[in-house]
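Colleague: here is a sequence with its predicted model. Questions after.
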Amino acid sequence: MDCFNLKPAAIYAAGFNYKGGSSMKILLGKPVADKITQELITEVNKLKEKCVTPKLTIVRVGNKEDDMAYQRGAIKRCESIGIQVDVKAFDDDIDEIEFIDGLKNINEDKSVNGILVLRPLPKHIDEDKIKNIINPNKDVDCLNTINLGKLLEGDKSGFAPCTPTAVMEILKYYEIPVESKNVVVIGRSTVVGKPISILLLNKNATVTICHSKTEDLESITREADILIAAVGKAKMINKSFIKEDAIVIDVGINVDEDGNLCGDVDFEDCKDKAAMITPVPRGVGSVTTSILAKHVVNAAKIQ
């Protein structure tokens, strides 16, 4: 059954002994996102009383479906809170210099509090050349190396990436302990894999990072109390990758052969073996947009 408002803390406190099958719980993002949203509405109203309206600019190159899906969700969430959203869309064949000039103009716009660059960018645009263009105080998804450094040091004055933070919020909301738990992260990108590993380490989890060069991947993932899939391959993770009653967090946003959004985890194959699992859509993604909104509001306060 879906766990819209169930938080079995007593079960989690003793460890992950919750059985799968008919008792398996789907960790929906909506109640987590709604809680954050309600808190933000109050904060935005207070800012507006001071004649401050938080503004986010989304920078998109091309029209990839996963980017478009995230953009739609971000706009809907932000506007429901009272955050103004502007989208700057560039053709996927835009020249790198032209893109950099456009990003600089956005960064210098004093009306913009937060900037989100949808990634990954096309291969002809070097992220190393653009990541430090964005003012750290406007860098709401941790592209700038200053914010990455703060994340590594545990300095909470910076902005951590939205998706890894959303994962932590889901674990927190459903009262799933991570301290001393064996957590396996599949994926080592600076967008999800590495940051979520740092955030988990800061909560005293024992973290293993797996990637494309990892040998015998399944034997490692089957040892995980919590498995976080962030590899970017549709339905790559099936039940052979998880142990009985594991917690499975699916960060992937992909499009399957039928044109439908899906995650890195084969949900139907894994749902009866996992104790708890996030779906795609309706899982991590819906919380990510709330974290994005929270960062924009905090950026407005800083500026």
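Modeller: That came through fine.

Colleague: from here on, just use CA atoms for contacts and neighbour counts.
Modeller: OK.

Colleague: would you check how far apart Pro122 and Lys88 are?
Modeller: Distance of Pro122 to Lys88, computed by C-alpha to C-alpha, to the nearest Å: 16 Å.

Colleague: now what about the helix or strand harbouring Arg77, what contacts it?
Modeller: Assessed by DSSP states H and E, Arg77 sits inside helix 65-81. For helix 65-81, contacts defined as C-alpha atoms under 8 Å, 6 or more residues apart in numbering pick out 37-38, 40-41, 44, 58, 60, 84-85, 118-119, 253-255, 261, 285-286, 289-290, 292-293.

Colleague: neighbours of Ser286, how many?
Modeller: By the criterion of other C-alpha atoms under 10 Å, Ser286 has 24 neighbours.

Colleague: where exactly do the strands run in this protein?
Modeller: 25-26, 55-61, 84-90, 114-117, 182-186, 206-210, 226-229, 247-250, 254-255, 261-262, 276-277 (DSSP state E).

Colleague: of these, which is nearest Ile146?
Modeller: Set against Ile146 and scored by C-alpha to C-alpha, the strands of the chain come closest in strand 114-117, at 15.1 Å.

Colleague: the structure to be compared is supplied as follows:
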Amino acid sequence: MIINGKEISEKRLAVLKDEISKSGLSPCLATIIVGEDPASQMYVRMKHKACGEVGIKSAGITLSSDLKTEEIISEVSKLNSDPSVHGILVQLPLPKHVDTRAVITAVSPDKDVDGFHPYNSGLLFSGRPDFVPCTPGGIMTLLKEYKIKTAGKKAVVAGRSVDVGRPMAALLLNADATVTICHSKTSNLEEEMKSADILVSAIGKAKFVGPDMVKKGAVVIDVGINRDENGKLCGDVDFEAVRDKVYAITPVPGGVGPMTIATLMENTFTSAKKHAEL
């Protein structure tokens, strides 16, 4: 079974557009991009395009790459105090000289639609999530849409990043899976991955996961966005080599990526509704 993230995201965005239209609210997402990284610019354009499609206003702020941490935080603070802005997204990565943690922490938790603020991370890990990071949140939506059970299943998350690996593990744990996190220092990586009923790969190595690393009948979620030896877009998983061995698998592209943006839109509308109640 191919898990079609593009199809599910389009369905959910259509529902969201209708909900926003009926709500009478004017949700607004503000993005901050520092520097001129082409990949970051592309991702921000995709997010703004999605905003336009569902009826969310968007404001883009582009800052010079030579700005200091304090200057970037000053821009974040302006958005925090702007009542017309409901979601704030700081596009990562930031330039190396910038204190990324300080910038992320400067975002007001109630506008942290990326779910990266320590406050929202704490809620997630305590089992009371509010804003959830968009990629893991989108993956959980896919599992629900395809009626893939998590309770009692062994889930292995390959990767321990704060934006995907760690929150993914917390969400699966909250959904009653038994969770193992693997990373670059895991000594028996192949054995751990092959034991998974649900395998989430977020390690960033093109076609790293082959059929020998996957259990027969497993569900494989590929978060990787890489280029193969021919420059073609691919995931962490060798899709063609693995697909016939597993029960379900996400393709790259068209799997997890569209759900990340859909979840960001949903988080922004959720924030707008919360602010309307204040």
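Modeller: In hand now; what should we look at? All of these numbers come straight from a predicted model, not from anything done at the bench.

Colleague: TM-score for this pair?
Modeller: Put the two chains on top of each other and the TM-score (TM-score structural alignment, normalised by the length of structure 2) is 0.91; 275 aligned residues with a C-alpha RMSD of 1.9 Å.

Colleague: follow-up on the earlier one: the helix holding Arg77 of structure 1 vs structure 2, mean deviation?
Modeller: Superposing on structure 2 places helix 65-81 of structure 1 at an average distance of 2.7 Å from its equivalents, by mean C-alpha distance after the TM-score superposition for structure 1.

Colleague: so what's the gap between that helix and the chain middle?
Modeller: Chain-centre distance of helix 65-81 of structure 1: 13 Å, with C-alpha atoms, centre = their mean, to the nearest Å.

Colleague: the inter-axis angle of that helix versus strand 84-90?
Modeller: Per axes from the mean of the first three to the mean of the last three C-alpha atoms, to 10 degrees, the angle that helix 65-81 of structure 1 makes with strand 84-90 is 160 degrees.

Colleague: quick check, Val248 of structure 1 in contact with Met276.
Modeller: Yes: if you go by C-alpha atoms under 8 Å, Val248 of structure 1 and Met276 touch, sitting 6.2 Å apart.

Colleague: nearest spatial neighbour of Val107 of structure 2, chain-adjacent residues omitted?
Modeller: Val76 (6.2 Å; C-alpha to C-alpha, 6 or more residues apart in numbering).

Colleague: how many residues are close by that neighbour?
Modeller: Val76 of structure 2, neighbours per other C-alpha under 10 Å, totals 22.

Colleague: so what's it up against?
Modeller: The neighbours of Val76 of structure 2, taking C-alpha under 8 Å, 6+ apart as the test, are Ile88, Val103, Ala106, Val107.

Colleague: please repeat the previous calculation with a cut-off of 10 Å.
Modeller: Residues in contact with Val76 of structure 2 (C-alpha atoms under 10 Å, 6 or more residues apart in numbering) are Ala30, Thr31, Ile32, Glu70, Ile88, Leu89, Val90, Val103, Ile104, Ala106, Val107, Ser108.

Colleague: one more: Phe90 of structure 1?
Modeller: When contacts are counted by C-alpha under 10 Å, 6+ apart, Phe90 of structure 1 touches Val59, Arg60, Val61, Gly62, Asn63, Glu98, Phe99, Gly102.

Colleague: before we move on, what about Lys78 of structure 2?
Modeller: By C-alpha under 10 Å, 6+ apart, Lys78 of structure 2 lies in contact with Val85.

Colleague: please report how far the equivalent of it over in structure 1 lies from Asp269 of structure 1.
Modeller: In structure 1, the residue paired with Lys78 of structure 2 is Asn105, using TM-score structural alignment. Asn105 of structure 1 sits 47 Å away from Asp269 of structure 1, going by C-alpha to C-alpha.

Colleague: ditto for Asp101 of structure 1
Modeller: Per C-alpha to C-alpha, Asp101 of structure 1 is found 47 Å from Asp269 of structure 1.

Colleague: what's the closest non-adjacent residue to Glu127 of structure 1?
Modeller: Using C-alpha to C-alpha, 6+ apart and skipping the chain neighbours, the partner closest in space to Glu127 of structure 1 is Leu121 (7.4 Å).

Colleague: could I get the full set of helices for structure 2?
Modeller: Assigned helices in structure 2, in chain order: 5-23, 38-54, 69-80, 100-106, 118-125, 134-145, 165-174, 189-194, 239-242, 256-277 (criterion: DSSP state H).
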